[in-house]
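Asker: Okay, predicted coordinates and the sequence, questions at the end:
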Amino acid sequence: MPAPKRPTSGTSRPSSTSKQQATLSFNHRVTKSVPKSAKKGLATPPSTAPSKQSPLAKHVASTSDQQDPADIDVEDEDVDVTKAQVEEAEAPEKTEAELRAEKVSDRQIDQYWRQLERERKTKRVHQGDLALAEKVLRYWDVSSQYGPCVGISRMKRWQRAERLGLNPPVEVLAVLMKEESRGAQGFEKAHMDEILNSTAVGST
């Protein structure tokens, strides 16, 4: 059987190098060709000739440009808002416990403290120069049944005990709210926390 004839060089397939795509060049900006008629239309500014309007359209446009004097008075009217009204609007709603604490008087707080004193066998010492509020708060600090007092403010500790159903005394919350309202300093931090921090600072 005769061997198959190979195609001549004239009919040979192009080499693989001729199939390769030409290298793209991004050095030149390529833009889309725009017809001259379109360029001429862009170059000419829009006509400023007044358009024909119906009498009704002119009347509507003229009345819309004029502002009602009543509207001007309403917009320019100054609103007198006092600082107390702004604070009242921004203040969060008080809880039921806070509402009960607001009704606690100084006399009730004094009776609460006297009741605690009667439960003791001996009289307290080294607290003669402390105010009643500080005595109540220090007793609150060492009341371990309501959780640890270190690393947490007295108000947050009371709220945590309330959430856990431990029934913390409302008199303590009343003292905290009274101290906050009169702008006292350092009442939120437990006395035990201050002692531990001062010891740690002194040891370094």
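Answerer: Good, I have the coordinates.
Asker: Going by C-alpha atoms from here, please, whenever you check contacts or count neighbours.
Answerer: Noted.
Asker: center of the protein - which residue?
Answerer: Most central in the chain under CA atoms, centre = their mean is E90, positioned 13.5 Å from the mean C-alpha point.
Asker: Where does W140 fall, secondary structure wise?
Answerer: In this structure, W140 sits in helix 132-141 according to DSSP states H and E.
Asker: Okay, buried residues for the helix or strand that that helix is followed by please.
Answerer: Remark: after helix 132-141, the chain's next helix or strand is helix 154-163, criterion DSSP H and E. When burial is assessed from 16 or more other CA atoms under 10 Å, helix 154-163 yields the following buried residues: 154-155, 157-158, 161-162.
Asker: And the contacts of stretch 138-146?
Answerer: Stretch 138-146 has contacts (CA atoms under 8 Å, 6 or more residues apart in numbering) with 149, 154, 157-158, 161, 166, 168, 172, 190-192.
Asker: so can I have TSV of those residues showing distance to V125?
Answerer: Listed next are these as TSV, based on distance: CA to CA, whole Å:
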residue	distance to V125
C149	22
R154	23
R157	26
W158	26
A161	28
L166	29
P168	25
V172	21
A190	19
H191	16
M192	17
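Asker: The structure to be compared is supplied as follows:
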Amino acid sequence: MPTTRRSSGGRPSGRQATLSFNHRVTKSVPKSAKALSSTPAKSPLAKHVIHAEPDVKDEVDSDAEEKEQAEEPEQAEPERQRSEAELRADKITDRQISRYWRNIESERRTRRLHQEDLTVAEKILRYWDVSSQYGPCVGVSRLKRWQRADRLGLNPPVEVLAVLMQEEAQGTQGVERAHMDDILNSTAVGAG
């Protein structure tokens, strides 16, 4: 069989053509993408952006407003509006909370031996901490986690909100932070 001959195509043999990336890309872009790129994005964080150089006039105006507010007698801030969920949580009794916990316990095969010294409220809150279907519990307060789950339509138990509100009214220390958060933020004994 005769040997095949490769054509050089006008180039010196054994050399590859040089690639150029300096040309303009002419890929078509949908009109919807062009509209999105031309209008500034309105994100929830956009309102928190701080401008680097405030106007001097704004500073003078804010100083004048502060003086006017200082001269006026301080008025008591009106109590914030309570949500529908908070109103429902206010109506929940201790008996309903206990029944809620008994229903959770009845799903288990055995009793929780390591939690015998805890109150029902603390047991419910710790169970809430490890209920992963409502989102992460680390780095966010229990109340904010409950509210986020409610906003997302995850139907968090209103009993948890009731316990949170009761414990907060009693002034219980550390009720807002998840127990898991305390464990992860603690330092190891003897480390160092």
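Answerer: Received the coordinates, thanks. Since the structure is predicted, the reported quantities are computational estimates derived from the model, not experimental observations.
Asker: Any idea what the TM-score is?
Answerer: With the length set by TM-score structural alignment, normalised by the length of the second structure, the two chains reach a TM-score of 0.58; 118 aligned residues with a CA RMSD of 1.8 Å.
Asker: Three-state assignment for whichever residue in the second structure pairs up with the residue nearest to the centre of the first structure, please.
Answerer: Matched by TM-score structural alignment, E90 of the first structure corresponds to P78 in the second structure. Here P78 of the second structure is recorded as coil under DSSP: H, G, I helix; E, B strand; the rest coil.
Asker: same deal with the one 3 residues further on?
Answerer: For Q81 of the second structure, the secondary-structure state derived from three-state DSSP is coil.
Asker: Burial check on it, number of neighbours?
Answerer: The tally of other residues near Q81 of the second structure (other CA atoms under 10 Å) stands at 7.
Asker: swap in V172 of the first structure?
Answerer: Counted with other CA under 10 Å, residues neighbouring V172 of the first structure total 21.
Asker: can you check the one 3 residues further on too?
Answerer: Number of residues near V175 of the first structure (other CA under 10 Å) recorded here: 23.
Asker: List the buried residues for the helix or strand where it lies?
Answerer: Per DSSP H and E, V175 of the first structure falls inside helix 170-181. Judged by neighbour count (16+ other CA under 10 Å), helix 170-181 of the first structure contains these buried residues: 170-179.
Asker: what stretch of the second structure does that helix fall on?
Answerer: Going by TM-score structural alignment: helix 170-181 of the first structure matches residues 158-169.
Asker: neighbouring contacts of that stretch?
Answerer: Residues from elsewhere that reach stretch 158-169 of the second structure, judged by CA under 8 Å, 6+ apart: 85-86, 88-90, 92, 96-97, 100, 121, 124-125, 128, 142-143, 146, 175-176.
Asker: right, and the helix or strand after the helix holding V175 of the first structure?
Answerer: Beyond helix 170-181 of the first structure on the C-terminal side, the first helix or strand identified by DSSP H and E is helix 191-203.
Asker: That next one: which residues count as buried?
Answerer: 191, 193.
Asker: same deal with stretch 143-150 of the first structure?
Answerer: 146, 149-150.
Asker: Make JSON lines from those and add distance to I72 of the first structure to it.
Answerer: Listed next are these as JSON lines, based on distance: CA to CA, whole Å:
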{"residue": "Y146", "distance to I72 of the first structure": "61"}
{"residue": "C149", "distance to I72 of the first structure": "60"}
{"residue": "V150", "distance to I72 of the first structure": "60"}
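Asker: just the residues you listed now: which is nearest Q85 of the first structure?
Answerer: Nearest to Q85 of the first structure out of these is C149 (CA to CA; 35.9 Å).
Asker: What is the equivalent residue in the second structure for the closest one?
Answerer: With TM-score structural alignment as the criterion, C149 of the first structure lines up with C137 in the second structure.
Asker: right, and that match touches E176 too?
Answerer: No - when contacts are counted by CA atoms under 8 Å, C137 of the second structure is not listed as touching E176 (10.8 Å).
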